[in-house]
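> coords please:
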Amino acid sequence: MVAPAAEAVAVAVAGRKTLPDECKTLWQIAGPVILTGVFQFLIGFVTVAFVGHIDKVELAAVSIVIGVIEGLGFGLLLGMGSALETLCGQAVGGGQLHTLGVYMQRSWIICLATAVALLLVYMFTDPILRLLRQSPEISAVAGRYARWCVPQLFAYAVNFPMQKFYQAQSRVWVMTVISGAAVGVHALLNWVVVAKLGRGLLGAAMVGNASWWLINAVQFVYVVGGSFPEAWTGFSRKAFASLGGFVRLSLASAVMLCLEMWYYTAVIILVGCLKNPEIQVGAVSICTNYNIWTLMVSVGFNAAVSVRVANELGAKHPKAAKFSVVVAVTTSAAVGLVTLLARKQLPRLFTDDEQVVKEAAKLGYLLAATIGLNSIQPVLSGVAIGAGWQSLVAWVNIGCYYLIGLPLAAVFGFKLKLNATGIWVGMLIGTVLQTVILFVILFRTKWQKEAMLAEERVRNWGGNVELPTVQEAR
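This next block holds a predicted model:
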């Protein structure tokens, strides 16, 4: 019989070129990743839904913590962990499964060190938000909630490297089942602790901490329990050796993804500076939460195309890598159009405040345009990760988002007095420009050259793990 990991490798590197086969391969990865993303997003979604029925100040405070503080930690750690998408994906494509366990351990070291550095942000959330001109009342509540959520910060640091380890080997259904069970437990605990026992924000934070660490514990037991005999051979001192190259790729990945995620964080901060911040922040947070729902589909294809491109480049199949890109972008865009249908019914799931519901409804058309764009842009970012272009895309993000998008958002929102609508328009212009530039980069890519660089990248940035060449592995 073929071992599960070996079978996954065979599927990943088969180099299929027909449209139905490529769609099937993409959905086999994207489908479970989408469900996993939805389930893990539901942890925050359920928390906001329960807290939103306490009071609008608590809703705004928790929304800012999730969108700004946890968004900072989540984005940075997800980015650091995303180095594994390039290295593990290309190593799997080259038949070098024995390196994956060491790669994951190196990523744990780097991500946990990053989480320690981020502790200061969680501990001083209140003064940080005041410096950003947020409401003192909201900042005080947000500061308390952020300190209670510190265990989630370290949960992210452990979780993301494991996710990439699973994804690179196309073993994503395991994560889906674990995350689905965890969100069920999370919803039940929130109903008991927050709704019935009335423990408020503290109870909501403790339930969130428990849910994330439950996911980590079960995933770790599955890894070390013999389910990955070729990729996991135990803890190794090699994880501490030659960290320099791994850190460089991790930082490049983190900068690329964080610049994208912090873009939306900056929008929430700008909205918090408007008049009636409780209403404005609540409305934008509701739209942002719905946008994240729709992003789950694109993030699934982000992961799928990242794995496919990395696997095919590692296996020296440049034409198959290019074909995967075309199919993934087309499919994600088509699915993204379907998600527009239910956007008008969502606000009442988060709040009973009619002013907040009315303000959120005003953003409906802009939200629709954003959803359409975001069904494509994350897939293009996934291609960049799979091919190892993180540094290039980071510069594109700086120019489009922070030199064009946010300045326009500030002008439209404050100077032209368009409030939250103007801020969202500015954000949208930056996203359009970034998507166009990524398409130009893809159009000009020489895929044969990228395939030749894949093995060299694993060697140079993977550190000192003994790697057989692709020819020897075959």
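> When you work out contacts or count neighbours from here on, use the C-alpha atoms and nothing else.
Noted.
> Longest helix in this protein, please.
In the chain, with assignment by DSSP state H, the single longest helix is helix 277-314.
> what residues are up against the residue positioned nearest the centre of the chain?
Centroid-nearest residue in the chain: residue 78, 6.1 Å away (criterion: C-alpha atoms, centre = their mean). By C-alpha atoms under 8 Å, 6 or more residues apart in numbering, the residues touching residue 78 are 156-157, 160, 254, 257.
> I'd like the structure of this one too, to check against the first:
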Amino acid sequence: MQLNSASSEHKSHDLKGRICEESKKIWRVALPSVISRLSIFGIVVVSQSFIGRINSTDLAAYALVQTVTVRFVTGILIGMSSATETLCGQAFGAKQYHMMGIFLQRSWLINLITLTILLPILIFATPIFKLLHEEEAIAKSTEYISLWFIPFIYSIVFSVTIQTYLQAQQKNVIIAWLSLVQFTIHILLSWLFVHVMKFGVPGAMGALCISSWFLVFGEFVYIFGGWCPESWRGFSLTALKDIFPIVKLSISSGVMICLELWYYAILVLLAGYMKNAKVAISAFSICLNISAWELMISFGIMGAAIVRVANELGRGDAKAAKFSIKVLISTSTLIGLLFWVLCLVFGNKIGYLFTKDEEVARSVSDLSILLAFSVLLNGIFPVLTGVAIGAGLQTKVAIINLICFYAIGLPIGAVLGYVTHLQAKGIWIGMISGVVAQTLALIFMTWRTNWDNEVIITSSRLNRWYLKSEEENNLEMK
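Next up is the predicted model:
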């Protein structure tokens, strides 16, 4: 009996040690990622807050453009960039360091071409929203706000891909520091341009553009300045080789993320057809942004999930990948529970952080309980998505998102919002229904995945796309 007791105690101590060690690995990636994502998303919310104090029409227009048009375009770019996360993470695990710089250059090329093709969506925002029968004054205000977003979105091409590249090699602490400086600069510029110099909406949008490019230039200095000697060997024409298989993976990645981001954008559009569209759009957008603040933390842990799963699959260790997944899900769920409690306690006061309009603030308060359950779910599904990205299972997740969001969530939201006259609450209940279905499907997919087989698939993919470094070529010539 004593031997069994000692053995059990040893196993328990060993398990605690493994959990602590895995948690350190997770937070080494997750904490800088959380800080950077909160800061980057924060500059968008700060701009919304400054515009909300100018007038309610421009606030609704900003919310519409940011949540629908910008989310549509950035959803494609961020989604396509998740292919870089998969490939860089697996290449780092397999010690194919020079391939990471090649994957990064490929992602820049693919994303820049994609964004240029999508520019008409931003340029012709007003005709598009008029075609969708949005309120005339709001649709007209979207014209110049949408154009101001173009420089911001071009910065996304570089900032997102560089973050995934540095994150895969656990060098994203620099991104966290740059993001904090960026956030500080943005607040100062917004205050200077809007309140001191009285530039109004152009001042708020100008501050957004300047601060977003500050981050990109800082990232360029870090990479080109020699702080990534193993993974960055300079620009190379080899980045053009085997680009079409990367495009294929990028497209499936883009579809996966877009189906998720567009889901929320469509819900905002539905809110635009409510009786008091200005209040509905503003309140719905504020709640989505509050949810997104907490989601940035989960996305940080999602980034860690991508890195940990990709690294372990690249190394060929399926058991380590499975253990990491368990720790990741447990960690993120606990954080979701914490924010769930906070939203329940302070739900009545949240709206006043973003607007002085009493009607909008009351509408936000009415949605606070639903918001609380949304942030609880936010603690689970992003990590499961990260696991899928780390393993390169984007196509399967895209199918899950299509069914859960568009065959379940949207119809329920439309019926409850319009047929039963629950208005914004009905749409939000529909949104939660889709997320619940997605979460359950992702849990089932993760549980059923054969991780030993994923190791074989990862090895095959890396070997197929492997290009020899200059050092290897020189050795062969000798």
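> thinking again about what came up before, which stretch of structure 2 is the longest helix of structure 1 matched to in the alignment?
Taken onto structure 2 by TM-score structural alignment, helix 277-314 of structure 1 occupies residues 277-314 there.
> Quick one: average offset of that stretch versus structure 1, please.
Aligned to structure 1 and superposed, stretch 277-314 of structure 2 gives a mean residue distance of 0.5 Å (mean C-alpha distance after the TM-score superposition for structure 1).
> List the buried residues in the helix or strand containing residue 269 of structure 1.
Residue 269 of structure 1 is located in helix 243-272, with elements delineated by DSSP states H and E. Within helix 243-272 of structure 1, the residues scored as buried using 16 or more other C-alpha atoms under 10 Å are 243, 245-247, 249-272.
> what packs against the helix or strand hosting residue 49 of structure 2?
Here residue 49 of structure 2 is covered by helix 2-52, with elements defined by DSSP H and E. In terms of contacts (3 or more C-alpha pairs under 8 Å, 6 or more residues apart in numbering; DSSP states H and E), helix 2-52 of structure 2 is packed against helix 56-64, helix 173-190, helix 201-222, helix 277-315, helix 318-346.
> Run the chain-centre distance for it.
From the chain centre to the centre of helix 2-52 of structure 2 is a distance of 17 Å (C-alpha atoms, centre = their mean, to the nearest Å).
> Tell me what angle that helix forms with helix 201-222.
140 degrees (axes from the mean of the first three to the mean of the last three C-alpha atoms, to 10 degrees).
> do you know how far the residue mapped onto residue 418 of structure 2 from structure 1 is from residue 132 of structure 1?
Aligning on TM-score structural alignment places residue 418 of structure 2 opposite residue 414 in structure 1. Noted for residue 414 of structure 1: a distance of 15 Å to residue 132 of structure 1, by C-alpha to C-alpha, to the nearest Å.
> who's more crowded, the two?
residue 414 (18 against 13; other C-alpha atoms under 10 Å).
> For the more buried one, give its distance to residue 280 of structure 1.
Applying C-alpha to C-alpha, the value for residue 414 of structure 1 to residue 280 of structure 1 is 13 Å.
> Please enumerate the shared neighbours of the two.
residue 274.
> Now for residue 383 of structure 2, how many residues are close by?
Neighbour number of residue 383 of structure 2 under other C-alpha under 10 Å is 28.
> Please name the nearest non-neighbouring residue to it.
residue 302 (4.5 Å; C-alpha to C-alpha, 6 or more residues apart in numbering).
> Same question for residue 306 of structure 2.
Leaving aside its sequence neighbours, residue 306 of structure 2 sits nearest to residue 390 (C-alpha to C-alpha, 6+ apart; 4.1 Å).
> what's the counterpart of that neighbour in structure 1?
Here residue 390 of structure 2 is matched to residue 386 in structure 1, going by TM-score structural alignment.
> Could you double-check that that match sits in contact with residue 86?
Yes: at 5.0 Å, residue 386 of structure 1 and residue 86 qualify as touching, with contact defined as C-alpha atoms under 8 Å.
> For the two, list the residues in contact with both.
Residues touching both residue 386 of structure 1 and residue 86 (C-alpha under 8 Å, 6+ apart): 306-307, 310.
> Any chance of JSON lines for the residues you listed, columns distance to residue 114 of structure 1 and neighbour count?
Shown next, in JSON lines, are these (distance: C-alpha to C-alpha, whole Å; neighbours: other C-alpha atoms under 10 Å):
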{"residue": "306", "distance to residue 114 of structure 1": "24", "neighbour count": "33"}
{"residue": "307", "distance to residue 114 of structure 1": "25", "neighbour count": "35"}
{"residue": "310", "distance to residue 114 of structure 1": "26", "neighbour count": "37"}
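> ok, the residue nearest to residue 306 of structure 2 touching residue 310?
Yes: counting by C-alpha under 8 Å, residue 310 is a contact partner of residue 390 of structure 2 at 4.4 Å.
> Between these two, which contacts overlap?
86, 89-90.
> Quick one, which of those residues are buried?
If we count by 16+ other C-alpha under 10 Å, these have these buried: 86, 89-90.
> hmm, back to that, could you check the angle the helix holding residue 49 of structure 2 makes with helix 173-190?
Using the same axes, to 10 degrees: helix 2-52 of structure 2 against helix 173-190 is 30 degrees.
> any idea of the angle helix 2-52 of structure 2 forms with helix 56-64?
Using the same axes, to 10 degrees: helix 2-52 of structure 2 against helix 56-64 is 140 degrees.
> Between helix 318-346 and helix 2-52 of structure 2, find me the angle.
Using the same axes, to 10 degrees: helix 2-52 of structure 2 against helix 318-346 is 50 degrees.
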